[in-house]
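Engineer: Have a look at this prediction, sequence included:
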Amino acid sequence: VDATKASVNYTNADEEAQKAYDAAVEAANAIVAKEGANADSAAVQAALEEVKAAKAALNGDSKLTNAKQAAQDTIDKLNNLNEAQKAAAKAAVDNATDAAGVTAASDKATALDGNMGDLKESVADVDATKASVNYTNADEAAQKAYDAAVEAANAIVAKEGANADSAAVEAALEQVKETKAALNGD
């Protein structure tokens, strides 16, 4: 009973299924208690069957599996994540032991996808920036800083890029913005 109540199948089950299991176990315990009523074998068998049926009706495993599958499907649709980030997000979902953990992993991946989109956008105009007077007439150090920031950003957003977390993505985004703003060719 304790092992069942500690299981994912019980802890993630619908409340009604948990209550039905608890009630069936309580009824069975009343029969086997020393001071319990003198039940015949049919009553004992019926109580045993009720506990088995209630245990079988626990749906926590299937609910967790469904939540994980939905999260995996969501992650598959996040177009800004690179392959390493998707793999890490899916692993976090797989390792979650409850619905809250699945939701947290999915939300984290969605937030990272947004940050990656911002980073991609920040380097989308690199050709126009490099062709601008502000870049071509800028100090060489400012140009090199911008080029390095763009290169670092491109390394992250590449499909084969590293598993950069939100903090690393935000830092790369800020670096691109700052070095672009520091171009002094105008």
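Structural biologist: That came through, no problem.
Engineer: Every contact and neighbour count from this point should use C-alpha atoms.
Structural biologist: Fine.
Engineer: list the helices and strands the helix or strand harbouring residue 154 packs on?
Structural biologist: Element membership for residue 154 (DSSP states H and E) is helix 140-157. Other elements packing on helix 140-157 under the criterion 3 or more Cα pairs under 8 Å, 6 or more residues apart in numbering; DSSP states H and E are helix 99-123, helix 166-181.
Engineer: try it again with 10 Å
Structural biologist: helix 83-95, helix 99-123, helix 126-131, helix 133-136, helix 166-181 (3 or more Cα pairs under 10 Å, 6 or more residues apart in numbering; DSSP states H and E).
Engineer: Show me which residues of it are buried.
Structural biologist: Within helix 140-157, the residues that count as buried by 16 or more other Cα atoms under 10 Å are 142, 143, 145, 146, 147, 149, 150, 152, 153, 154, 156, 157.
Engineer: Need the max-distance pair from the residues you listed.
Structural biologist: For the buried residues of helix 140-157, the maximum inter-member distance is 22.6 Å, found between 142 and 157 (Cα to Cα).
Engineer: And here is the other one:
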Amino acid sequence: MAELFDMYERAQEIAKYLGEDWKAIKGTWPGNTNARIVGPEDESLHLGLSQARRTRGLIEIAGEIPTSFSPRAGSGHVMFVSRERSAKRVATKIMEKVLPDYVPALAWALERKARREWMEGVRGEVAKVLLAELPDAYQLEHSPEVIKFNGGTTPYKRVGGYVRILDDKTLEWRFWSNSVQDGRTVARLIDSTESVGS
């Protein structure tokens, strides 16, 4: 059985040379066979032994980015080094080969993630208003940005439709009815409605 390599210990050594704001944290694999080095701006470098045929036995160092927010495949954020290479030399290689590409990609991803979370919050607030105000309204489980309404009446025929919350300033409305007069009623309503927020 191959001797286990203490990746957490190696991560601690490398972190010292990356700067005082960098620190190593233990991984979740058995026997400290993986670890992470985290930086001051949410950087996270994963260290583990590669299992790929061409790089087996080398330390794989990969900059981590939330998958759904990555601008592209992260091949530019990965490097492989020998277990025998000094911690100082590995840190230098990280600064030369990984961080220049990884740091701006991570910043872009985190900004996109924050924007989505903010947008989800805005949509949630708008959805609450629509659900309270529209007749027989409900939110689509698979598309929470869409509110359908099946009720409501005009003096002429029953109407319904859906609202799609596009962003904090834009709603996409779709009405259905079997009465042309309903269309005229909606048109007059739009013409007489003051702008949102006034």
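Structural biologist: That came through fine. Worth saying up front: this structure is predicted, and the values here are computed from it rather than measured.
Engineer: tm score of chain vs chain?
Structural biologist: For this chain pair, the superposition-based TM-score is 0.32 by TM-score structural alignment, normalised by the length of the first structure; 89 aligned residues with a Cα RMSD of 4.4 Å.
Engineer: What's the separation between the closest residue in space to residue 76 of the first structure that isn't next to it in sequence and residue 102 of the first structure?
Structural biologist: Distance criterion Cα to Cα, 6 or more residues apart in numbering; nearest residue to residue 76 of the first structure, sequence neighbours excluded, is residue 86 at 7.4 Å. Using Cα to Cα, to the nearest Å, we find residue 86 of the first structure at a distance of 14 Å from residue 102 of the first structure.
Engineer: Between those two, which has more neighbouring residues?
Structural biologist: More neighbours surround residue 102 than the other of residue 86 of the first structure and residue 102, with 25 against 21 (other Cα atoms under 10 Å).
Engineer: residue contacts, the closest residue to residue 152 of the first structure other than its chain neighbours?
Structural biologist: Among residues not flanking residue 152 of the first structure along the chain, residue 172 sits closest, at 6.9 Å (Cα to Cα, 6+ apart). Each residue near residue 172 of the first structure by Cα atoms under 10 Å, 6 or more residues apart in numbering is listed here: 116, 119, 122, 149-154, 156, 164, 166, 178.
Engineer: cutoff 7 Å now
Structural biologist: The contact partners of residue 172 of the first structure, by Cα atoms under 7 Å, 6 or more residues apart in numbering, come to 149, 152, 153.
Engineer: is it possible to export those to CSV including distance to residue 91 of the first structure?
Structural biologist: Below are the contacts of residue 172 of the first structure laid out as CSV (distance: Cα to Cα, whole Å):
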residue, distance to residue 91 of the first structure
149, 30
152, 25
153, 24
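Engineer: so how far is residue 122 of the first structure from the closest residue in space to residue 118 of the first structure that isn't next to it in sequence?
Structural biologist: Counting by Cα to Cα, 6+ apart, residue 118 of the first structure lies nearest to residue 173, which is 7.4 Å off, once chain neighbours are set aside. The gap separating residue 173 of the first structure from residue 122 of the first structure is 7 Å, by Cα to Cα.
Engineer: Between those two, which is the more surrounded one?
Structural biologist: residue 173 (23 against 18).
Engineer: Let me know the distance separating that one from residue 115 of the first structure.
Structural biologist: According to Cα to Cα, residue 173 of the first structure stands 8 Å off from residue 115 of the first structure.
Engineer: ditto for residue 168 of the first structure
Structural biologist: Separation of residue 168 of the first structure from residue 115 of the first structure (Cα to Cα): 10 Å.
Engineer: shared neighbours, the two?
Structural biologist: Contacts common to residue 168 of the first structure and residue 115, judged by Cα under 7 Å, 6+ apart, are absent.
Engineer: Of those two, which one has the most company?
Structural biologist: Using other Cα under 10 Å, the more surrounded residue of residue 168 of the first structure and residue 115 is residue 115, with 21 against 14.
Engineer: Which residues are in contact with the more buried one?
Structural biologist: Residues in contact with residue 115 of the first structure, defined by Cα under 7 Å, 6+ apart, are 166, 169, 170.
Engineer: buried residues in the helix ranked longest in the second structure?
Structural biologist: When the second structure is parsed with DSSP state H, its longest helix is helix 99-133. Within helix 99-133 of the second structure, the residues that count as buried by 16+ other Cα under 10 Å are 99, 101-103, 105-106, 108-110, 112-113, 119-120, 123, 126-127, 130-131.
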